[in-house]
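>>> show me how the following folds:
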Amino acid sequence: MEKRENFGTRLGFILVSAGCAVGLGNVWKFPYICGQNGGAAFIVLYLICLAILGWPILICEYAIGRASRHSEALAFHDLEPKNTHWHRFRWFSVIGNYLLMMFYTMVAGWMINYALRMLTGNLHGLEPDQIADKFSTMLLSPVQMTIFMVVAVLLAFGVCVLGLQNGVERITKVMMILLICLMIVLAVHSLLLPNMQEGLAFYLIPDISKFAEIGYGNVLFAAMSHAFFTLSVGIGSMEIFGSYLDKSRRLTGEALSVMGLDTFVALMAGIIIIPACFAYGVQPDSGPSLLFITLPNVFNHMAGGRIWGTAFFIFMTFAALSTVIAVFENILSMTMEIFGWDRKKAVKRNIVLVILLSMPAVLGYNVLSGLQPIGVGSTIMDLEDFLVSYNLLPLGSLLAVLFCTKKNGWGWKSFLQEVDSGEGLRYPKVVYPYVRFGVPLLIIIIYIKGYYDMFAPFGTKTLVFWMCVAAAFLALIFSFTTFNRKKQ
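The predicted structure follows:
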């Protein structure tokens, strides 16, 4: 097995970690849910939820990684007390990372595809219905979808094969710096558009009346759930970067830096997208239609729209690939540790495996479109996203928090000692009762509410069945972690 590498610089750690956290959801989801839930008032609520939920979970993942010097494939083995079996939960991470890449590589391929379309003028001058047809045609073409998915896989693994410092850190740093520069340029351009004031007001001016209109509970849950999911915690995707950290800096401040950069990208994305939509009389929408149908139509009405459209989709490509590279690094580390492979062998075998595993999502929009696994109109990608976002991320986060706080786990004292190693901001010890009991409770609420929102539209019987499934998973987790000690 290869010697464990370290990040070359602190900036490298922050940018690579933020690159993992900065996903496509930051760009097409955050601006929409922010505007729909009260604008600036929602942003304040989101930041509070990020601090009370995302921050402690992120620190738990970093601490487990740095203390063990392993991915989650072996981290629990190293840190768990004797005669306990927390290590069996490593499969949450292994399965979760592969599942995430089974559809995320396809979506990264969409970004590369549209960056090339904008650059070559393929969408220039088209009517709105023609732009919609272009997107539909892409989805119906398994060959085109496969080609761009493979390109995304090869590009990301091409970075990872160079190693942590020479590949992942060096290239992700450049990508993230370019991404931030592109965001600033695009945001300034958006603020200079005619009639942008309405969009900016929609996005940034507090509208408390929407809290009552939508429901205070629904707004709070929207803020809480996005704060939870935005940091990519739960399947070890952030834990792996803790394992590459030295002990010169305390983890509290490092986690805050990563959260700050992730939040900056989300806020800037709203400034780029919302005023542009309103400036051209287009109502912003969520999901793929915003990026691949609405925005190309907006760019077609702009002066120099082809240039701005190309810059936007290059920025989106960087956002997607930074996440893919980060998760691939975790997959490589896990398979190297489990099977004893060197990096090159792990890359070669995982290239083939990830491409094959990504095919169901690709074919789910065309050849296998008749399969609707979680309801009418759903796709294979929707099922994969449900398994990751609604199950493995919250359950994995719950396990990480319990492992760091329970006496039959790693334990609070060991956790604190690791978090406070080095210089920087100390972890507030007084938050122990909250982290031990409050954070798990919030995760459970998000988990149960996610199931409710997913299956409530399908009727009472379907909802009751799936709520029982969710409850069974939680019962299994708690029984396993409560009585987690083998007989001597």
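>>> going by C-alpha atoms from here, please, whenever you check contacts or count neighbours.
OK.
>>> what's the distance between Val168 and Leu119?
Counting by C-alpha to C-alpha, to the nearest Å, the separation of Val168 from Leu119 is 27 Å.
>>> for these two, indicate the residue with more neighbours.
Val168 (25 against 19; other C-alpha atoms under 10 Å).
>>> one more to line up against the first:
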Amino acid sequence: MTDLAADQPEFRWSSRLSFVLVASGFAVGLGNIWRFPYMTGENGGAAFLLIYLACAFGIGVPLIMAELMLGRRGKKGIVGSIRAVAAESKASRGWSWIGIFALTATFAILVYYVVIAGWTLDYIVRSGAGSFADMRPAQSIAAFDALMASPGRMIFWGACVVVMMALVVGKGLKNGIEKVTTILMPVFFAGLVLLSIYAMIVGDMGQAVRFLFFPDFSKIDGNTVIMAVGQAFFSVGVGFGTMVSFGGYLDKDTSIAGVAGTIVAADTGVALLAGLTIFPFVFQYGLEIASGPGLVFETLPVAFGAMPGGSLVGVAFFLLLFLAAITSCIGLLEPLVSYTIEKFGMTRPIATAILGGLIWVLGFATVFSFNHWDDLYPLAWTGMFADSTIYIVQDMIAVNFILPVGALLTAIFMGWITHKDIWRNELSSSSRLVQSLWLFAVRFVAPVTIILILAFAYIG
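Okay, the predicted model is just below:
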């Protein structure tokens, strides 16, 4: 175990459940509770959901399996594991650049992710203080705009997120990540279930169910497909290198197909529960279902302000949103720390502190892109990003380009370059049918789908 040789060389997950909770904690994040509902609202409800589910299981599961196999076989971070598997397959060491690609995207995403996670802390405090009571839509929008106009507040809350994230990761996998996540995730799941039950009682659950589960296929077009595939890809957490790092500590008798399916099922279940929590409030109070990213931060406070016990419900909701965010932050930071330890021989606490400081400082650019630098377009000379702020450029390039390309190269590497004895050995606990389906998916389904997404996004 190169990345933990100094402090816990024999680490293994305490149980299969512990691994699933940690991996699910990484996969379940703002993409499920913040991004999924507004993406669903903007792209046709159930029609979008059906495509999302097909992509999550048809593409997400095979790619997670590929990353877990890489980690368990290479027993290092993403760069070292790819290099080790390439050497075993008598392939070029150059394939390890896939790992650098993934880590670049992970770092870029984490820089702005901690800023958005900080918004949830701000809203927990404001909801607890009763700031949403009898709030009208215009007031809610103004309140969110006031946060965006306050770099000091965002920098402070971002620092809180970074400190909490670094304290957990700095303690290592056993005493930090596993211990904390196996506590937080059950609390998160239970809280979300309770909140969805409350939404069923107080909100318009019938309309929410019709919206989420009765598809209108007339609303499906090329854009719907692209958005659904992109959301599934982002949500299940492939392409970051985290699953490779976590896979390095799986026991040999753990079924990779089984845990991959469980992770995606948990991730998808949370997304659906989030929809069943948010949309009943939206429909009950006549709010806009297609209000974009503002659905959570601009629209829901209006509902919380109008309902009985709204302040308590608001605190509970934004606390759950924060739990989802912080567990994802922890999962994003881990492969970066692992690589830094492996590359530079640092101790884990020092590597974590340096990376945490860099992420916080570079996050200032994200913060300023919402206020002082909101008219700064770093790629104004391009056609595609001519009107994009720093934050939008970070998000678009990392999520819509680097991650898909990295996953495409990973699929090609595992499906076509890796020696068949390696993946057969890693999937020995699965049936021949499962092995054949996985191979077909990583050789053909995933690459073709990712190429089409990139073509539509950047050419069409």
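>>> list the TM-score for the superposed pair.
Between these two chains, after superposing, the TM-score reads 0.91 (TM-score structural alignment, normalised by the length of structure 2); 445 aligned residues with a C-alpha RMSD of 2.0 Å.
>>> the biggest helix by length in structure 1 corresponds to what range in structure 2?
Of all the segments assigned as helix in structure 1 under DSSP state H, the longest by residue count is helix 305-339. When helix 305-339 of structure 1 is aligned against structure 2 using TM-score structural alignment, it corresponds to residues 310-344.
>>> Leu204 of structure 1 reaches Ala40, doesn't it?
Yes - between Leu204 of structure 1 and Ala40 a contact is recorded at 4.5 Å, counting by C-alpha atoms under 8 Å.
>>> burial of Phe217 of structure 2, as a residue count?
In terms of burial, Phe217 of structure 2 registers 13 neighbours under the definition other C-alpha under 10 Å.
>>> what of the one 5 residues further on?
Per other C-alpha under 10 Å, the neighbour tally for Gly222 of structure 2 reads 10.
>>> secondary structure element for Ile109 of structure 2?
With the criterion set as DSSP states H and E, the secondary-structure element containing Ile109 of structure 2 is helix 97-128.
>>> against structure 1, where does that helix fall?
Counting by TM-score structural alignment, helix 97-128 of structure 2 falls onto residues 88-119 of structure 1.
>>> chain center to the matching stretch: distance?
In terms of C-alpha atoms, centre = their mean, to the nearest Å, the centre of stretch 88-119 of structure 1 is set 10 Å apart from its chain centre.
>>> from Ala138 of structure 2, how far out is the residue in structure 2 that Leu290 of structure 1 lines up against?
Structural correspondence for Leu290 of structure 1 with respect to structure 2 (TM-score structural alignment): Leu295. Using C-alpha to C-alpha, one obtains 14 Å as the distance from Leu295 of structure 2 to Ala138 of structure 2.
>>> neighbour count winner among these two?
Higher neighbour count among Leu295 of structure 2 and Ala138: Leu295, with 23 against 11, using other C-alpha under 10 Å.
>>> quick one: contacts for that one?
When contacts are counted by C-alpha atoms under 8 Å, 6 or more residues apart in numbering, Leu295 of structure 2 is found next to Trp34, Pro37, Tyr38, Glu288, Ile289.
>>> Ser431 of structure 2 versus that one, what's the distance?
For Leu295 of structure 2, the distance to Ser431 of structure 2 under the criterion C-alpha to C-alpha works out to 44 Å.
>>> re the thing from before, which of the contacts of Leu295 of structure 2 are still contacts in structure 1?
Retained in structure 1 by both residues aligned by TM-score structural alignment, their matches' C-alpha atoms under 8 Å are the following of the contacts of Leu295 of structure 2: Trp34, Ile289.
>>> and the furthest pair within the contacts of Leu295 of structure 2?
Trp34 and Glu288 (15.0 Å; C-alpha to C-alpha).
>>> so which of these two has more stuff around it?
When neighbours are counted by other C-alpha under 10 Å, Trp34 comes out ahead of the other of Trp34 of structure 2 and Glu288, with 23 against 17.
>>> trace that one over to structure 1, please.
Structural alignment places Trp34 of structure 2 opposite Trp28 in structure 1 (criterion: TM-score structural alignment).
>>> and if you look at Ile78 of structure 2?
In structure 1, Ile78 of structure 2 lands on Glu72 (TM-score structural alignment).
>>> what does Ile412 of structure 2 give?
Ile412 of structure 2 maps onto Leu402 of structure 1 when the alignment is built from TM-score structural alignment.
>>> mean deviation (superposed) between the helix or strand containing its match and structure 2, please.
With elements delineated by DSSP H and E, Leu402 of structure 1 resides in helix 393-405, which encompasses its position. On superposition with structure 2, the mean distance recorded for helix 393-405 of structure 1 (mean C-alpha distance after the TM-score superposition for structure 1) is 0.9 Å.
>>> buried stuff in the next helix-or-strand element following that helix?
Downstream of helix 393-405 of structure 1, the first helix or strand assigned by DSSP H and E is helix 412-419. Of the residues in helix 412-419 of structure 1, those with enough neighbours to count as buried (16 or more other C-alpha atoms under 10 Å) are Trp412, Phe415, Leu416, Glu418, Val419.
>>> check contacts around the aligned partner of the last one in structure 2.
This points to Val419 of structure 1. Taking TM-score structural alignment, the alignment pairs Val419 of structure 1 with Leu427 from structure 2. Taking C-alpha under 8 Å, 6+ apart as the criterion, Leu427 of structure 2 is in contact with Ser255, Ile256, Ala257, Gln435.
>>> alignment lookup: the third one to structure 1.
Spelled out, that is Ala257 of structure 2. Across the two structures, Ala257 of structure 2 finds its equivalent in Thr252 of structure 1, going by TM-score structural alignment.
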